[in-house]
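Visitor: Okay, predicted coordinates and the sequence, questions at the end:
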Amino acid sequence: MLEVKGDALDGAFEAVLNDEKIAALEADVVALRALMAARNVEGQRPALDGVKGVDIDPQRAAFVDRYLRRGQEAGVELKSFSGASGPVGGYAVPREIDALIEATLKAVSPIRAIANVVKTGTAGYRKLVTTGGIASGWASETGARAETATPTFAEIAPPGGELFANPAASQAMLDDAAFDVEGWLAREIAREFAAAEGAAFVNGNGTNRPKGFLTYPVTAEADTVRAFGTLQYVASGAAGAFASSGAADRLIDLVQALKASYRQGAAFVMNSKTLAGIRKLKTSDGQFLWQPGLAGSAPATLLGYPVVEAEDMPDVAADSLSVAFGNFANGYVVAERNETSILRDPYSNKPFVHFYAVKRIGGAVANSEAIKVMKFAVS
């Protein structure tokens, strides 16, 4: 009898173990089927940039798949375009796409890459700058201390406006599952933004756009006597050209006109045509002033300072300001709103869908002592 009971108990244990094994196998099958389904979905449409594993950012998916491709507004964050008209609005670009636009802008727009870029929450950005130092003096241990002079402040309010781009894509392209909508949109917006803002940072008149640093008044006066907001220039020695002798000396004068504290991090700015002429200049012993970068990522240098090519700088001509040298991180400020807004327009130009992108950008010279220019004139 005892042996019979032991056999029955062992059989009961085996049945329980078999049930647990079957349940575990069923769970493995369900998990495997879910994994295969997820891989099939991934194979049908490439994952968006920044996606981790199979988890998709809901905001980003709603923006790309619903709004950009099909124009569905459900689940997309709304941003008002105008403070005066609330119903007229666009849609905020997800942070990953906006960051991609900014990274491309920095790579394309040379002034943005070397300027001080400030992210603002409103369009009314203000910056206070001291225009005079604090006077000091010496005194004995018990001597009287006279009152020192107080510094004066100037307010910098970078003028700006709404920079917009309006790229278009056909609806057939948007319906194509293999078409990278966000990559195409980021490239198109960045290309158009970079061209427009690059010109404004150099030559903008300050009306509904940034004020370019070349539009500020210039004088040959030194920093100690020059009015605030006026740039100092160094003459090239000849009208529309360098002097027949001593061209290198003029460039050295331009460098040394900048205070030593600003020369750390300073750079030359000119266009390609001007740089082509300067690259041919030699010292008295036959050495070129321009030196190529020793490494692949190292920039070319002129008198030991990097050269930034900005095609919006003017060509060399009589009285032109074709070469700039300065620390633009201290000298020029770019104020921009954090978000880029998108308005989808499938109606104006059928069968194309336009994406009207808007971003508020301002710019101004913040410190006129940190930027020097060369004037191609006799004096």
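Guide: Cool, got the structure.
Visitor: Going by C-alpha atoms from here, please, whenever you check contacts or count neighbours.
Guide: Fine.
Visitor: start to end distance for stretch 310-319?
Guide: Counting by Cα to Cα, to the nearest Å, you get 19 Å between the two ends of stretch 310-319.
Visitor: take a look at this one as well, against the first:
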Amino acid sequence: MDVTTPDQPTTTATPIDPAEASFDIVARQESTEAAVADLRSDLDRVKARIGRAARPALGTGDEAAPEVKGFVDGYLRRGATQEIKSITAGVPGDGGYAVPRQIDAAIARQLTEISPIRAIAQVVQTGSADYRKLVTLGGTASGWVSENAGRPETATPNFSEIAPPTGELYANPAASQAMLDDAGFDLESWLASEIGQEFARAEGAAFVNGSGVNQPRGFLAAPMTEEFDEDRPFGTLQYIASGDADGFGAEPDAMLIDLVHSLKAGHRQGASFVMNSATLAEVRKLKTANGAFLWQPGMVDGQPDRLLGYPVVEAEDMPDIAAGTCPIAFGNFRHGYLIAERSATQVLRDPFTNKPFVHFYATKRVGGQVLDSNAIKLLKIAV
């Protein structure tokens, strides 16, 4: 049987010119060689960068941060005003020049490592010294109703205002001009370390015992009473008496348990003990009635030691064990204590007051106050 199919177009292969094919091969080879050259150039730049990173810095800081290099080399070392760089809102007319971002970050790290209260409290950055915060005293009231019943108005919560007292924290380290002229002297690290040490020492004491006059008001400077949370006024801390006029009493384990459970369950999530090293030495010797130590050392590297399951923070500004003192605090300091500070540290270079030394006058405004008086409890040495 014959089958007739419609005519279909015929495809004819175009012959490839050998000359054009050879030119195409050469072009691809040249493109490949160019790509390899680019890769080798990138590798050389990476090796050079690694080599520079392996060498010790000579005080000028990161090469990719020109504002830091100009500030350190131009202003801190030589006092040249044409090299001043500023990356914050601070201006020379405000009494100094804002520290470059990298140096200010280094100071903040020093403060966190040295000042223990700063590490566990609530810290807010402010644009001015006048910082205020509203706190609600109890939540909004509610009620139960049936499907068709009316909805009467509920009570409105009361508010209280928190305005942490602030003061100007300052440090005034000095360096000789010969040190500044030495290229091997790491001025940036030295300045951050000196300022950090001075700031941490001063603010650590103020956060615990500060009077509130031109400085933060410490939590031990707040009013104290034995009344429970529902009975005492806002801003007043509750203390638990030790049961002995000079020490911890006959049942120290029961005393510490009472201290822990005087704090509401919501605040106990994230709570910690705060005491100095002398008090800690006595606490580590305490035992329960069956002879077990109350102290639990950290089992993992980097994990804090614990007392009754809660971490212990050593703050040397806490008082020693003595009649009438509060050597131990327990609470959630992130809920209970507020630190308000201006974010920019300012530095003023003074080469004239004490020649041949150059002083670096650094200032920073810091405030602090008890935020929630229900979140911090105190142990008082009293009957």
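Guide: Perfect, I can see it now. These figures come from a predicted structure and were not determined experimentally.
Visitor: tm score of chain vs chain?
Guide: Remark: TM-score between the superposed chains equals 0.84 [TM-score structural alignment, normalised by the length of structure 1]; 342 aligned residues with a Cα RMSD of 2.8 Å.
Visitor: those helices in the stretch 201-350 of structure 2, which residues are they?
Guide: 252-261, 265-268, 277-283, 333-336 (DSSP state H, counting those that start in this stretch).
Visitor: Check the secondary structure at the alignment partner in structure 2 of Val129 of structure 1 for me.
Guide: By TM-score structural alignment, Val129 of structure 1 lines up with Val135 in structure 2. Following DSSP: H, G, I helix; E, B strand; the rest coil, Val135 of structure 2 is assigned to strand.
Visitor: how much space between Val135 of structure 2 and Ile162 of structure 2?
Guide: Per Cα to Cα, Val135 of structure 2 is found 7 Å from Ile162 of structure 2.
Visitor: who's more crowded, these two?
Guide: Per other Cα atoms under 10 Å, whichever of Val135 of structure 2 and Ile162 has more neighbours is Ile162, with 18 against 13.
Visitor: can you pull the contacts of the more buried one?
Guide: Contact analysis of Ile162 of structure 2 by Cα atoms under 8 Å, 6 or more residues apart in numbering lists 132-135, 369, 371.
Visitor: what does it align to in structure 1?
Guide: Taking TM-score structural alignment, the alignment pairs Ile162 of structure 2 with Ile156 from structure 1.
Visitor: again with Asp301 of structure 2
Guide: Matched to structure 1 by TM-score structural alignment, Asp301 of structure 2 sits across from Gly296.
Visitor: what about its match, distance to Ala357 of structure 1?
Guide: Distance check for Gly296 of structure 1 against Ala357 of structure 1: by Cα to Cα, it reads 35 Å.
Visitor: can you tell me how far Gly90 of structure 2 sits from Gly196 of structure 2?
Guide: Using Cα to Cα, we find Gly90 of structure 2 at a distance of 20 Å from Gly196 of structure 2.
Visitor: If you count surrounding residues, which of the two has more?
Guide: Gly196 (23 against 16).
Visitor: Aligned against structure 1, show me the partner of the more buried one.
Guide: Using TM-score structural alignment, Gly196 of structure 2 lines up with Ala190 in structure 1.
Visitor: Could you pull up the contacting residues of that match?
Guide: Ala190 of structure 1 makes contacts with 101-102, 104-105, as judged by Cα under 8 Å, 6+ apart.
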